[in-house]
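Trainee: how would this look folded up:
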Amino acid sequence: MGDLVTGEAVVLDLRVARLASRAVAFAFDVAVQFGLLLLVFLIFPVGFDDALQSALALTTTVAVMVGYPTAVETLTRGRSLGKLVMGLRVVRDDGGAIRFRQALVRALGGFVVDFWVLGLGGAIALFVSLFSAQGKRVGDYLAGTVVIHTRVPKREVSPTEMPPQLADWASGLDLSLLPEDLALAVRQYLTRYPELNEKAKWDLGVRLADDVGAAIRSPRAEYTHPHAYLAAVLAERRRRAS
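Mentor: This next block holds a predicted model:
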């Protein structure tokens, strides 16, 4: 179990993915990327001169090798096909869901440094990951991300009480869009809320509430405290699960 520490010095108990599981996920993703490249080259137009064909081939390769992971991890909030198979997800260093910027930086770092252009087929990624406490590669350091397991053992925590004033609102939420890693980060925040100072309670609560609001497409109202908002979401999620 690896601990992620937020900017407010709050420890989130998220299980960091290690080299073996990430390598298998990477192999799945590489197979998909090479399959896409093969498909593109099979339907590639012919009749151009050699220089133009080389330029088009290079552009297509970069588009697939960088565009695929960027698009997929942005749309799925950190889960490529390989990560989905292995139960992994990319999250920010503070435990929040990644966005386009983090996905693009990871993909560029992977293509240029970790694996292909300078990476000697993954040698640099392997070397850096072995010396990283959280199994990070260069792309993760540049993007401020880490890969975690989403299939974590359940922990006994105190049930979150539903704020009465938000019960009706929470009953109409679509919580199927809430990622497991984000729900876990919210649970950790609510569990440790009494231990935090006032600034950390507010800053981390707002950050998590913004991520949750974006995920479930129901943002927090300005007059609603982040703790109440997050407690309502988690309590409703638990009620439906039970």
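Trainee: drop to CA atoms for contacts and neighbour counts, all remaining ones
Mentor: Fine.
Trainee: so residue 13 is in which element?
Mentor: strand 11-14 (DSSP states H and E).
Trainee: right, and the helix or strand after that strand?
Mentor: helix 19-42.
Trainee: List the buried residues of that next one.
Mentor: For helix 19-42, a neighbour-count test (16 or more other CA atoms under 10 Å) marks 19, 21-23, 25-26, 28-29, 32-33, 36-37 as buried.
Trainee: separation between the closest residue to residue 134 other than its chain neighbours and residue 157?
Mentor: Once flanking residues are discounted, residue 134 sits nearest to residue 16: 6.1 Å by CA to CA, 6 or more residues apart in numbering. Separation of residue 16 from residue 157 (CA to CA, to the nearest Å) stands at 21 Å.
Trainee: So these two - more neighbours on which side?
Mentor: Each of residue 16 and residue 157 has its neighbours counted (other CA atoms under 10 Å); residue 16 has more, 22 against 10.
Trainee: So residue 129 versus residue 122, what's the distance?
Mentor: On the measure of CA to CA, residue 129 and residue 122 end up 10 Å apart.
Trainee: what ranges do the helices span in this structure?
Mentor: Assigned by DSSP state H, the chain shows helices spanning 19-42, 50-75, 81-86, 100-109, 123-130, 138-143, 167-171, 180-191, 198-216, 226-241.
Trainee: Nearest to residue 3, out of these?
Mentor: Closest to residue 3 of these is helix 180-191 (CA to CA; 11.4 Å).
Trainee: List the buried residues for that closest one?
Mentor: So for helix 180-191, counting by 16+ other CA under 10 Å, buried means 181-190.
Trainee: try stretch 139-148
Mentor: So for stretch 139-148, counting by 16+ other CA under 10 Å, buried means 139-141, 143-148.
Trainee: first to last residue in it, what's the distance?
Mentor: OK, stretch 139-148 end separation, CA to CA: 15 Å.
Trainee: chain center to it: distance?
Mentor: 9 Å (CA atoms, centre = their mean, to the nearest Å).
Trainee: which residues touch that stretch?
Mentor: With contact meaning CA atoms under 8 Å, 6 or more residues apart in numbering, stretch 139-148 is reached by 14-17, 88-93, 98, 101-103, 105-110, 113-114, 134-136.
Trainee: cool, and stretch 3-21?
Mentor: 1-2, 86, 88, 93-95, 126, 129-130, 134-135, 146-150, 152, 181, 184-185, 188-189, 196, 200, 203-204.
Trainee: For the comparison step, fold the sequence that follows:
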Amino acid sequence: MQDGIVIGEGVVLDARPASFITRAMGAMLDFIVVGVVITIILIVAGVWFFEVATLSGDVATIVLAVASAVIVVGVPVTVETLSRGRSIGKLASGIRVVRDDGGPVRFRHALVRALIGVFEIWLTLGGVAAIASLANAKGKRLGDLAAGTYAVRVRGGRQPSAPIVMPQSLAAWAHTADMRRLPDGLALAARQMLGRAARLAPESRARLADDLAGSIERYVAPGPPAGTHPEAFLHAVLAERRERELAAGQRERKRAEEQAELLHRLPFAVADPPR
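Mentor: This next block holds a predicted model:
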């Protein structure tokens, strides 16, 4: 079975599950962050806590229980919900928790993961989570199995789109081809496909390129030379279309500047007074 996420267009994106070591590194970083938070809370509220403990043991127990619930459950749920599955540890290790269908996690997913994590992570020091993760093909722990989530590898920053480059073998053909009837929406779909082509599964990439090339070819005359690769055809059309739109924009700007200059002149060809 191929790992991947099927998006709305029926295309499989490569979304390989994060390795056990990567998840462990992220969990360790989260533990360190939680430990720092606990230390700061104890330092700041230490005097008040001991005063409460002196007055009433029941009150101190309630305070401890509430504080533990907030730190162990409340904080992870809030962070994962607001960050769409990326805690500080996951952000540093380059992973994200997503749903099984590839969508972002929501509050209920984060809550289920955190509640079960109390047992498999905190009460067992991560032992149960480690065993479950090693036994699952996608590295899921018990909380992931119950919530329908898993961790995938992602990059820390936004991935730049692949550049559109004119194939040298198609340059002469593209310069003379008529592509004025090409719809903007279809050109945008081709640009988005080429931008994420490297992240598509090979079968989905070839199928989507063939479909887009066939749709665009109806608006281009004459057609590309025989044997042209679909992605090369898309690159040539988009590159030529970009150059033509750039040239048209430059001509329009030049014409607007000339008209603006004429409007600022005095009538009857009288020279402007010196400033």
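Trainee: Please state their TM-score.
Mentor: In this superposition the chains share a TM-score of 0.60, using TM-score structural alignment, normalised by the length of the first structure; 175 aligned residues with a CA RMSD of 3.9 Å.
Trainee: Give me the buried subset of the contacts of stretch 139-148 of the first structure.
Mentor: 14-17, 88-93, 98, 102-103, 105-110, 113-114, 134-136.
Trainee: Residue 206 of the first structure: neighbouring residues, count only.
Mentor: 18.
Trainee: List the residues that contact it.
Mentor: Neighbouring residues of residue 206 of the first structure by CA under 8 Å, 6+ apart: residue 226.
Trainee: so what corresponds to residue 102 of the first structure in the second structure?
Mentor: Alignment note (TM-score structural alignment): residue 102 of the first structure maps to residue 109 of the second structure.
Trainee: quick one: its match and residue 196 of the second structure, what's the gap?
Mentor: Distance from residue 109 of the second structure to residue 196 of the second structure, by CA to CA: 28 Å.
Trainee: for residue 246 of the second structure, same thing?
Mentor: Distance check for residue 246 of the second structure against residue 196 of the second structure: by CA to CA, it reads 24 Å.
Trainee: same deal with residue 210 of the second structure?
Mentor: Distance of residue 210 of the second structure to residue 196 of the second structure, given as CA to CA: 15 Å.
Trainee: got it, and residue 78 of the second structure?
Mentor: Distance of residue 78 of the second structure to residue 196 of the second structure, computed by CA to CA: 31 Å.
Trainee: same deal with residue 31 of the second structure?
Mentor: If you go by CA to CA, the gap between residue 31 of the second structure and residue 196 of the second structure works out to 35 Å.
Trainee: Likewise for residue 16 of the second structure?
Mentor: Distance from residue 16 of the second structure to residue 196 of the second structure, counting by CA to CA: 16 Å.
Trainee: follow-up on the earlier one: spit out the contact partners of the match of residue 102 of the first structure.
Mentor: With contacts defined as CA under 8 Å, 6+ apart, the neighbours of residue 109 of the second structure are 147-149.
Trainee: I'd like those residues as CSV, with distance to residue 217 of the second structure appended.
Mentor: Shown next, in CSV, are these (distance: CA to CA, whole Å):
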residue, distance to residue 217 of the second structure
147, 45
148, 42
149, 41
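Trainee: nearest to residue 85 of the second structure, of these?
Mentor: If you rank the contacts of residue 109 of the second structure by distance to residue 85 of the second structure using CA to CA, residue 149 comes first, at 9.8 Å.
Trainee: Tell me how many other residues crowd residue 170 of the first structure.
Mentor: So residue 170 of the first structure, with other CA under 10 Å, has 21 neighbours.
Trainee: I'd say it and residue 239 touch.
Mentor: No: judged on CA atoms under 8 Å, residue 170 of the first structure makes no contact with residue 239 at a distance of 10.6 Å.
Trainee: Aligned to residue 71 of the first structure, what sits in the second structure?
Mentor: Residue 71 of the first structure maps onto residue 78 in the second structure, by TM-score structural alignment.
Trainee: which residue in the first structure lines up with residue 172 of the second structure?
Mentor: So, by TM-score structural alignment, residue 172 of the second structure is left unmatched.
Trainee: residues in the first structure matched by stretch 135-145 of the second structure, start to end?
Mentor: The aligned range for stretch 135-145 of the second structure in the first structure is 131-141, by TM-score structural alignment.
Trainee: How far off centre is the matching stretch?
Mentor: Remark: stretch 131-141 of the first structure is offset 15 Å from the chain centroid, using CA atoms, centre = their mean.
Trainee: How about stretch 77-86 of the first structure?
Mentor: How far stretch 77-86 of the first structure lies from its chain's middle: 9 Å, per CA atoms, centre = their mean.
Trainee: Kindly check the end-to-end length of it for me.
Mentor: 15 Å.
Trainee: How about stretch 189-201 of the second structure?
Mentor: By CA to CA, the extent of stretch 189-201 of the second structure from end to end equals 17 Å.
Trainee: so how far is it from its chain's centroid?
Mentor: Relative to its chain's centre, stretch 189-201 of the second structure lies at 14 Å (CA atoms, centre = their mean).
Trainee: Stretch 77-87 of the second structure too?
Mentor: For stretch 77-87 of the second structure, the separation from the chain centroid amounts to 14 Å (computed by CA atoms, centre = their mean).
Trainee: what's the neighbour count on residue 194 of the first structure?
Mentor: By other CA under 10 Å, 10 other residues sit near residue 194 of the first structure.
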